[in-house]
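**Q** fold the following and give me the result.
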Amino acid sequence: MVLEWLLEMAWGFAKLLIHPVFYFTFLLAAFLGVSRVKRERSHFHVRAENAYYELRQLLPLGLLLGSILSIIMIAAGVVIPLAAILFIAVITIVLSIRVRLLSSVYTVGLTFFALFFTAGKDWSIPLFPDLFSSLEDKLYPSITVLLALLVIAEGILILKNGKKGTSPKLMTSKRGQRVGVHELKRVWMLPLLLLVPGDALQQLPFEWWPVFNVGGEGYGLLLVPFALGHYQHIQGALPAQAVTHVGKQIMAHGFVLTAIAIASYWLPILSLAVVAIGILGREVIYFSQKTKEESGPFYFSKRNQGVMILGVLPHSPAQKMKLSVGEIVSKVNGTIVHNEAEVYEALQRNRAHCKLEVLDVNGQVRFVQRALYEGDHHELGILFVQDEKKWGTEAV
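**A** Alright, predicted model coming up:
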């Protein structure tokens, strides 16, 4: 009997993969990958990562975080109304026009207000005749707990995954100088197993759906995919440092929201404070980072000491020599270089071997060398701030 129940439940999870956000998030990640590759090719005539890179980042860490959050929420007895799940799906798709808006403070926050204004309404939609009339005030703190925990997960995703594979691009500064910047535009999927009211599940077209009773109340489990996105423009610092800083800020923001959300079970008015503080705090983080980047000098610009590395192509000789973004190539095969053309002129003098003198991000000198083979990338695989206009002009 237990085995049969588990098999039916697993089959139910498979059916729930028809959730529109599940497929929409895959399509969005694929679109971001293709768009990035097109832009990189227009700027450098070569792409950094392939178009599948965003898709490969979509799920692995999200699955782990989703499992942890699912255990926490189920163990704490956090119940999410079915109406909230439907609102979140619709709002997620609408807000996807701007990747940075795919944060739980916006998707779940707007859902909170939507529930607030629709609760108790005698509206009927297909398959869910009592969707709004059955909403109870005690469910609002649960929405804010979901919001807060997802903000923590968003911070972890940015911190651990966002700093990987930021995309280099070329721009023209207001002074007409050609400079390099990095861009992070990423979306992740985080599947959560949520507790929902049992009477809501009985409205679904799956009559066999298992419902269990706790304290005289019926509950069910529903597997729900959440889309979390992040956008960051980086021009005044190393990409990894800038992304790490924002990730830590968002994590801290999530912990503050979680504390207030837990308190809202005893003082329900705090639920409104969680949503308001969540949206306001996320906006402050975004605009403070944006202002800091725009007011400071460009990190990837021409340097007197040599040529700064804006990007390193995967599986290239440069990556095998462990060259990093932000390092400065000062000499190539013993010749001092000041631009990309001089780098490759120096390489042509010895096509079988490459010896570089490099200043690392701490200003320390190091030497790297490697034999070059016929199958190696013809330009080492280093992306520089180019001296010649090989790309579409974009002002900043």
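**Q** going forward, measure contacts and count neighbours with C-alpha atoms only.
**A** Noted.
**Q** so where do the helices sit in the stretch 151-300 of the chain?
**A** In chain order, the stretch 151-300 of the chain shows helices spanning 198-201, 239-263, 270-295, with DSSP state H, counting those that start in this stretch as the criterion.
**Q** which one of these lies nearest to Tyr231?
**A** The minimum distance between Tyr231 and the helices of the stretch 151-300 of the chain falls on helix 270-295, with 9.1 Å, by C-alpha to C-alpha.
**Q** may I see the helices of the stretch 151-300 of the chain organised as CSV, with mean neighbour count and distance to Leu228 added?
**A** Listed next are the helices of the stretch 151-300 of the chain as CSV, based on neighbours: other C-alpha atoms under 10 Å; distance: least, C-alpha to C-alpha, whole Å:
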stretch, mean neighbour count, distance to Leu228
helix 198-201, 19, 26
helix 239-263, 20, 13
helix 270-295, 17, 13
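**Q** JSON lines please, covering these and showing distance to Leu115.
**A** JSON lines is the format used below for the helices of the stretch 151-300 of the chain (distance: least, C-alpha to C-alpha, whole Å):
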{"stretch": "helix 198-201", "distance to Leu115": "15"}
{"stretch": "helix 239-263", "distance to Leu115": "17"}
{"stretch": "helix 270-295", "distance to Leu115": "12"}
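**Q** one more sequence to fold, the one below, so I can look at both together:
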Amino acid sequence: MALDWLMQLGAAALKLFIQPIFYFSFVLAFIVGMFRVARERKDFGTRIYDIYQEIRFILPASLAVGAVLSVVTITAGLAIPSGMLNFIAAVLIIFSIGGFFLLSPAWTMTAAYCIFVLSEWVNVSFIPYKNLGFEAILTILAIVTALLMIVEGVLIKKRGYQGTSPRMETSPRGLKSAVHLARRLWLVPVFLPVPSSRPLTSFADWWPVIDTGAESYSFILFPFLIGFSMTVRSTLPALAVKSTGRSVIGTGIITLFIAIGAYWVWQLSAAAVLFAALARIAITRRHYNYEKHRPYFFTAQEKGMIVAGVLPASPAQKMGLEIGEVITKVNEVNVNNEREFYDALQKNGAYCKLDVIGTNDQIRFVQGSIYENEHHELGLIFAPEEKEYMDQSVFND
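**A** The predicted structure is shown next:
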């Protein structure tokens, strides 16, 4: 039996590479990277990250959580008909047109659930599931939705804040400010049992936990697309993104408890997916309202210059400078704008010493070797100087 299961899992893993959605995810990430690079060049005169930045985040972290989720789905025998999985893939592709933001499982899986139910109510069954139990499939969909939401929250909390992209934005007062855009696409491959004519010997009498009425099963490695997009204006990106991740995890756990209840009362599956969708909207709305009533974080400072971005592999990154830190002195010279900053750098052609107020409000000293022709290649992106833009707005009036 063990050998049969391993062979089935191995065959399913190889079939991942014939899934169109697998390749679609990389194309989508590449296109988004192209637009991001163009925007960064327009805003700052240079790209912050290369065009492959979004592609780098697609798989590494999601493979681990996908493996954990696969253990759950295989152990519980959460079997979804292949026709339903094909329809979910179509929903994921359609929703991706609206951007990463719409690829939360709370919305994609709920949409698939609702369309599946409506198609049955109006007797237009274009999602083939043979003669399997309709109510059992709904229960499984709700449970998988909850599990994917937990996965989404974990990925947001652990990876969503890494490599955020700064961008320029005009404040309500007409002043230029820097904000950070956290945008990620993850491909989460999950092993799922599917009803099949190929017999798969059960390892226990209770497997699968939720009986769909199928007599035999095989495995498929299905790639779920999970997207995340969030603009952070009033605080450090890491703080806002991690907070959102924790909220999504909590929502996923509550959704899971409701969905498990559908094992006894199948109507709770509808309550579970609707709760997931509404709660995810509430999380997004809460962040929007929080940002709406707070001042911009990356703006001109009374003293020093706030770091809005650090270029990868730059001297600034090697010195350990981080987003959100404030540089108050360069080579013992007070600085309050970019001209003063680079003039102070040129006072020493071999190295620079910076007085920095860290994100923990503690003062620290940073120094590193530089060369005379690298003064303007330190790799720092600063928040725009308000005075400059105020003068321009007066002139334009």
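**Q** and the helices of the stretch 151-300 of structure 1: which comes nearest Gly66 of structure 1?
**A** Each of the helices of the stretch 151-300 of structure 1 was scored for nearness to Gly66 of structure 1 using C-alpha to C-alpha, and the closest is helix 239-263 (15.5 Å).
**Q** how close does the closest one sit to structure 2?
**A** On the superposed models, the aligned residues of structure 2 are on average 0.6 Å from helix 239-263 of structure 1, with distances taken as mean C-alpha distance after the TM-score superposition for structure 1.
**Q** of all the helices of the stretch 151-300 of structure 1, which one is nearest Met171 of structure 1?
**A** The minimum distance between Met171 of structure 1 and these falls on helix 270-295, with 12.9 Å, by C-alpha to C-alpha.
**Q** onto which residues of structure 2 does whichever helix or strand comes after the closest one map?
**A** Where DSSP states H and E defines the elements, the next helix or strand beyond helix 270-295 of structure 1 is strand 307-312. Counting by TM-score structural alignment, strand 307-312 of structure 1 pairs with residues 305-310 of structure 2.
**Q** residues contacting the matching stretch, please?
**A** Contact partners of stretch 305-310 of structure 2, identified using C-alpha atoms under 8 Å, 6 or more residues apart in numbering, comprise 48, 165-166, 178-179, 298-300, 316-317, 321-328, 335-337, 379-383.
**Q** can you give me the strands for the stretch 101-250 of structure 2?
**A** Assigned by DSSP state E, counting those that start in this stretch, the strands in the stretch 101-250 of structure 2 fall at 165-170, 176-195, 217-232.
**Q** to Ser96 of structure 2, which of the ones you listed lies closest?
**A** Closest among the strands of the stretch 101-250 of structure 2, once you apply C-alpha to C-alpha, is strand 217-232, at 8.3 Å.
**Q** angle of the closest one against strand 176-195?
**A** 170 degrees (axes from the mean of the first three to the mean of the last three C-alpha atoms, to 10 degrees).
**Q** between strand 217-232 of structure 2 and helix 237-261, how big is the angle?
**A** 140 degrees.
**Q** quick one: distance of strand 217-232 of structure 2 to the chain centre.
**A** From the chain centre to the centre of strand 217-232 of structure 2 is a distance of 11 Å (C-alpha atoms, centre = their mean, to the nearest Å).
**Q** returning to what we had before: buried ones among the contacts of stretch 305-310 of structure 2?
**A** Restricting these to buried positions leaves 48, 165-166, 178-179, 298-300, 316-317, 321-328, 335-337, 379-383, with burial counted as 16 or more other C-alpha atoms under 10 Å.
**Q** those in helices, which ones?
**A** Secondary-structure check on these using DSSP state H: residues within helices are Ala316, Gln317.
**Q** quick one, what contacts Val361 of structure 1?
**A** By C-alpha under 8 Å, 6+ apart, the contact set of Val361 of structure 1 is Gly326, Glu327, Ile328.
**Q** alignment lookup: it to structure 2.
**A** Aligning on TM-score structural alignment places Val361 of structure 1 opposite Thr359 in structure 2.
**Q** part of a strand, is that match?
**A** No. The assignment for Thr359 of structure 2 is coil, going by DSSP: H, G, I helix; E, B strand; the rest coil, so no strand is present there.
**Q** okay, now the nearest residue to Gly324 of structure 2 once chain neighbours are set aside: neighbour count?
**A** For Gly324 of structure 2, ignoring the flanking residues on the chain, the nearest one in space by C-alpha to C-alpha, 6 or more residues apart in numbering is Val307 at 5.3 Å. The criterion is other C-alpha atoms under 10 Å. On that basis, Val307 of structure 2 has 20 neighbouring residues.
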